[in-house]
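one predicted model, sequence on top.
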Amino acid sequence: MFLKKPIAKLERKLKKLAQHSNKGGGVRPKGKIQQTRRKPVDSSRENYENLTAWQRVQLARHTSRPYFLDYIRKVFTDFVELKGDRYFGDDPSMPCGLAKIDGMPCVVIGQQKGRNVKENLLRNFGSPHPEGYRKALRLMHMGEKFHLPIVALIDTPGAYPGIGAEERHIAKAIAVNIQEMMVLRTPIVAAIIGEGGSGGALGIGVADRLLMLENAYYSVISPEGCAAILWKHRKYAPEAAEALKANAFDLYKQGIVDELVPEPFGGAHQDIEATANYLKSALVAALRSIRKLPMEQLLCERYSKFRKIGIFSEERSPPLN
């Protein structure tokens, strides 16, 4: 990992100093050892505070990063998973169900990746099939019927683009979700907890409040895909990540993301408990604020929020004399 590389040399130096000090017969460089021990921490902190866009993408994909079901255990209570889209089948990459957050009943939807080959095959590497989106929509309509808010946790490289998914109309499933979520008469809060890839993320991401962990990313295309299109090679992914402005801080400045959720030093995987507490506090605050709004106002603001994305103005240059 890129955070470890700059301090490897310092760690080797520390080991040599410790060996030298244990030989005896000379002056023990205790002060130098203590000083060198501080350097890896200082170096690591400096690197973490100045991450590039590509490095944040790598952190968002870190295999030790907490996934949807990790947050289910630490943020929510009384989770009951509901399966099936009532058309084709169930999609394990899109677990959904009923739960409580801070005592509030809600419908919770998310995308789940695996940590090993077996889990990734089960979860399809976090890339949902059409039935996953249809299942999510079925539960959202249930939430609307019983006046339950919707909480969506987004973490996907994108919807599955395979032949089977195309045969079962993946594009239509996502489009219908976007259309229905825009007019769903219940509060919706979404949080990007890792990767927010393309329509796969937007299919459960139309929300009144959009939160984002600070090392997540949200983009119409992956940096590798963008590099392959613009520069004909994925080796330019770091340049593409910078150009896409898909990191949390740039998206917050553009008004696409409503709130940034902090992560512990080194990333969410370094302290899952702390990350879960940060996320829970942000979700609860967002839910409590939007539940106070009249439904017609909520729907108007939701529609306006997404209509404004992509609108910008340019200053005209003065005419040349």
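Yep, that arrived.

CA atoms for contacts and neighbours, from now on please.
Fine.

now do the SS call for Leu293.
coil (DSSP: H, G, I helix; E, B strand; the rest coil).

just give the number of residues close to it.
Neighbours of Leu293 under the rule other CA atoms under 10 Å: 12.

what's it in contact with, if anything?
Contacts for Leu293 (CA atoms under 8 Å, 6 or more residues apart in numbering) come out as none.

from Gly255, how far off is it?
Applying CA to CA, to the nearest Å, the value for Leu293 to Gly255 is 20 Å.

now swap in Ala171 and tell me
In terms of CA to CA, Ala171 sits 26 Å off from Gly255.

ok, Asn120 next?
34 Å.

do the same with Asn177
For Asn177, the distance to Gly255 - CA to CA - is 22 Å.

got it, and Gln58?
On the measure of CA to CA, Gln58 and Gly255 end up 24 Å apart.

and if you look at Asn47?
From Asn47 across to Gly255, the span is 27 Å (CA to CA).

please apply the same query to Leu202.
As judged by CA to CA, Leu202 and Gly255 stand 16 Å apart.

compare neighbour counts for the two and give me the winner.
Neighbour count, other CA under 10 Å: between Leu202 and Gly255, Leu202 has more, with 22 against 12.

the more buried one is in contact with Ile178, isn't it?
Yes: assessed by CA atoms under 8 Å, Leu202 is found in contact with Ile178 at 7.1 Å.

Gly97: what secondary structure?
strand.

I'd say it and Ile109 touch.
Yes: the criterion here is CA under 8 Å, and Gly97 meets it with Ile109 at 6.7 Å.

where along the stretch 51-200 of the chain do the helices fall?
According to DSSP state H, counting those that start in this stretch, the stretch 51-200 of the chain carries its helices in the segments 53-60, 68-75, 117-123, 130-145, 163-167, 170-182, 198-202.

quick one: contacts of the last one?
With CA under 8 Å, 6+ apart as the contact definition, helix 198-202 has outside contacts at 127-128, 154-159, 174, 178, 218-222.

another one to put next to it:
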Amino acid sequence: MASEKIAAIMSGARQDSKTDMRVLIKQLFPDFFELHGDRAASDDAAIVGGFASLDHRSVCVIATNKGKDMTERLATNFGSPTPQGYRKALRIMKTAESLHCPIITLINTPGAYPGADAEASGQGQILANNISEMLQLQVPLLAIIIGEAGSGGALALACSDQVWMLEHSMYTVVSPEGFASIMWKDGQRAQDAAQLMHIEPEWLKEKGIVERVLPEKVLADHAAALKQLIVEQLLDFDQIKLSQLLTQRHARFRKF
């Protein structure tokens, strides 16, 4: 039974319906206005970011995107952002801070792009910088894991006041395949690795790693239920002083 649950989580996290994050963005934020470029090198299609309105307020939206077809998936490195993507994300988040806009991140990535060119461009440094900066941003932050959320590539977009995940999603330090390759030199044992890693969202909630586990049905009917939950959470953030919010955010991550 446990193995069946693990298999369902893994397949659900990677289902094709979740790869094109632009669909979800359009459902949640019909007037989304996208921004491009990191102002240093180039644009990265794996990160989609910009501004929108939600319930008569301005919000910042940052999402990872795997793409709808093979051409787009190659362009996005199958949803694995490069340093340019993370710099773009941070640039947009810093703009949101100056405009006092809450930030919502939608995450579906196996991790940061592991290519040699990315490492040469400072991948590790930019991930660490994003994590540090997100912990200090003086606006509310909400991260929602839609599919995969792997390693520092996910954490660099998820250092938030609240982290939610769908019931069929994964939040892991490394992919199950990567874990199996390290432990047993056999990537085919990914399901065994996933079980050992405890990828179950409810387990992560029990450990305080995420605040909420959402049923997959929140994505039905043009994600109307998810939109309402986000609206309610932003209203909850309004009731907390910014200084208290930052204190709670720091405490949340220090305990790990």
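That came in fine, so what should we check first? Note that the coordinates shown come from a computational prediction; the quantities given were computed from them, not determined experimentally.

can you pull the TM-score for these?
For this chain pair, the superposition-based TM-score is 0.95 by TM-score structural alignment, normalised by the length of structure 2; 256 aligned residues with a CA RMSD of 1.7 Å.

more neighbours: which of Gly97 and Ile109 of structure 1?
The neighbour count for Gly97 of structure 1 versus Ile109, taken as other CA under 10 Å, is higher for Ile109 (28 against 19).

show me what contacts Cys60 of structure 2?
Taking CA under 8 Å, 6+ apart, one finds Gly49, Gly50, Phe51, Ala52, Ile92, Met93, Ala96, Cys101, Pro102, Ile103, Ile104 in contact with Cys60 of structure 2.

that one -> structure 1?
Aligning on TM-score structural alignment places Cys60 of structure 2 opposite Val107 in structure 1.

now check structure 1 for the residue matching Asp43 of structure 2.
Match for Asp43 of structure 2 (TM-score structural alignment): Asp90.

just Ala224 of structure 2 next, same as before
Using TM-score structural alignment, Ala224 of structure 2 pairs with Asn277 in structure 1.

one more: Val139 of structure 2?
Match for Val139 of structure 2 (TM-score structural alignment): Thr186.

cool, Gly124 of structure 2 as well?
So, by TM-score structural alignment, Gly124 of structure 2 is matched to Ala171.

number of residues surrounding its match?
Quick note: Ala171 of structure 1 (other CA under 10 Å) scores 16 neighbours.

equivalent analysis for Lys5 of structure 1, please.
10.

so who does the residue positioned nearest the centre of structure 2 touch?
Per CA atoms, centre = their mean, the C-alpha nearest to the average position across structure 2 is that of Ile107, at 2.4 Å. Residues near Ile107 of structure 2 by CA under 8 Å, 6+ apart: Ala63, Thr64, Ala143, Ile144, Ile145, Ile146, Gly147, Glu148, Ala149, Ala154, Leu157.

of these, just say which sits nearest to Gly85 of structure 2.
Thr64 (9.2 Å; CA to CA).

check the gap between that closest one and Gly111 of structure 2 for me.
Note on Thr64 of structure 2: its distance to Gly111 of structure 2, by CA to CA, is 10 Å.

counting neighbours, go ahead and name the busier of these two.
Thr64 (30 against 24).

skipping its backbone neighbours, what lies nearest the more buried one in space?
Ile47 (4.7 Å; CA to CA, 6 or more residues apart in numbering).

burial count for the one you found?
Neighbours around Ile47 of structure 2, by other CA under 10 Å: 27.

again with Asp117 of structure 2
12.

equivalent analysis for Lys235 of structure 1, please.
Neighbour tally, Lys235 of structure 1, other CA under 10 Å: 13.

now the corresponding residue of structure 2 for it: how far from Arg252 of structure 2?
Matched to structure 2 by TM-score structural alignment, Lys235 of structure 1 sits across from Gln188. Distance, Gln188 of structure 2 to Arg252 of structure 2, by CA to CA: 35 Å.

can you check Glu177 of structure 2 too?
From Glu177 of structure 2 to Arg252 of structure 2 the distance is 29 Å (CA to CA).

of the two, who's got more company?
Glu177 (19 against 16).

contacts only, for the equivalent of that one over in structure 1.
When structure 1 is aligned by TM-score structural alignment, Glu177 of structure 2 is paired with Glu224. Shown in contact with Glu224 of structure 1 (CA under 8 Å, 6+ apart): His233, Arg234, Lys235, Tyr236, Ala237, Ala240.

residues touching the fourth one, list them.
So the one you mean is Tyr236 of structure 1. Glu224, Ala227, Ala228.

swap in the last one?
When the contact criterion is CA under 8 Å, 6+ apart, the partners of Ala240 of structure 1 are Pro223, Glu224, Cys226, Ala227.

tell me the spacing between the residue nearest to the centre of structure 2 and Ala89 of structure 2.
12 Å.

what does stretch 140-149 of structure 2 contact?
Here stretch 140-149 of structure 2 makes contact (CA under 8 Å, 6+ apart) with 12-14, 18, 101-111, 155, 157-166, 168-172, 234, 237, 242, 245.

same question for stretch 88-103 of structure 1.
75-84, 105-113, 122-129, 131-133, 135-136, 139, 280, 284.

in stretch 280-289 of structure 1, which of the residues would be classed as buried?
Using 16 or more other CA atoms under 10 Å as the test for burial, stretch 280-289 of structure 1 gives Lys280, Ala282, Leu283, Val284, Ala286, Leu287.

before we move on, the earlier item: the match of Lys235 of structure 1 is in contact with Ile182, isn't it?
No: between Gln188 of structure 2 and Ile182 there is no contact under CA under 8 Å: 11.7 Å.

anything in contact with each of the two?
By CA under 8 Å, 6+ apart, no residue touches both Gln188 of structure 2 and Ile182.

would you map the strands across structure 1?
With DSSP state E as the criterion, structure 1 has strands at 77-81, 96-101, 104-110, 150-156, 188-197, 209-213, 217-219, 259-261.

against structure 2, what's the mean shift for the fifth one, could you check?
Same thing as strand 188-197 of structure 1. When structure 2 is overlaid, strand 188-197 of structure 1 sits 0.4 Å from its aligned residues on average, using mean CA distance after the TM-score superposition for structure 1.

check the offset of that strand from the chain's centre.
5 Å (CA atoms, centre = their mean, to the nearest Å).

one more: stretch 209-216 of structure 2?
13 Å.

which residues are in contact with that stretch?
With CA under 8 Å, 6+ apart, stretch 209-216 of structure 2 has contacts from Gln162, Val163, Trp164, Met165, Leu166, Glu167, His168, Pro201, Glu202, Leu204, Lys205.

and the third one, what's its match in structure 1?
Residue mapping for Trp164 of structure 2 onto structure 1 gives Leu211, with TM-score structural alignment as the criterion.

noted, bye for now.
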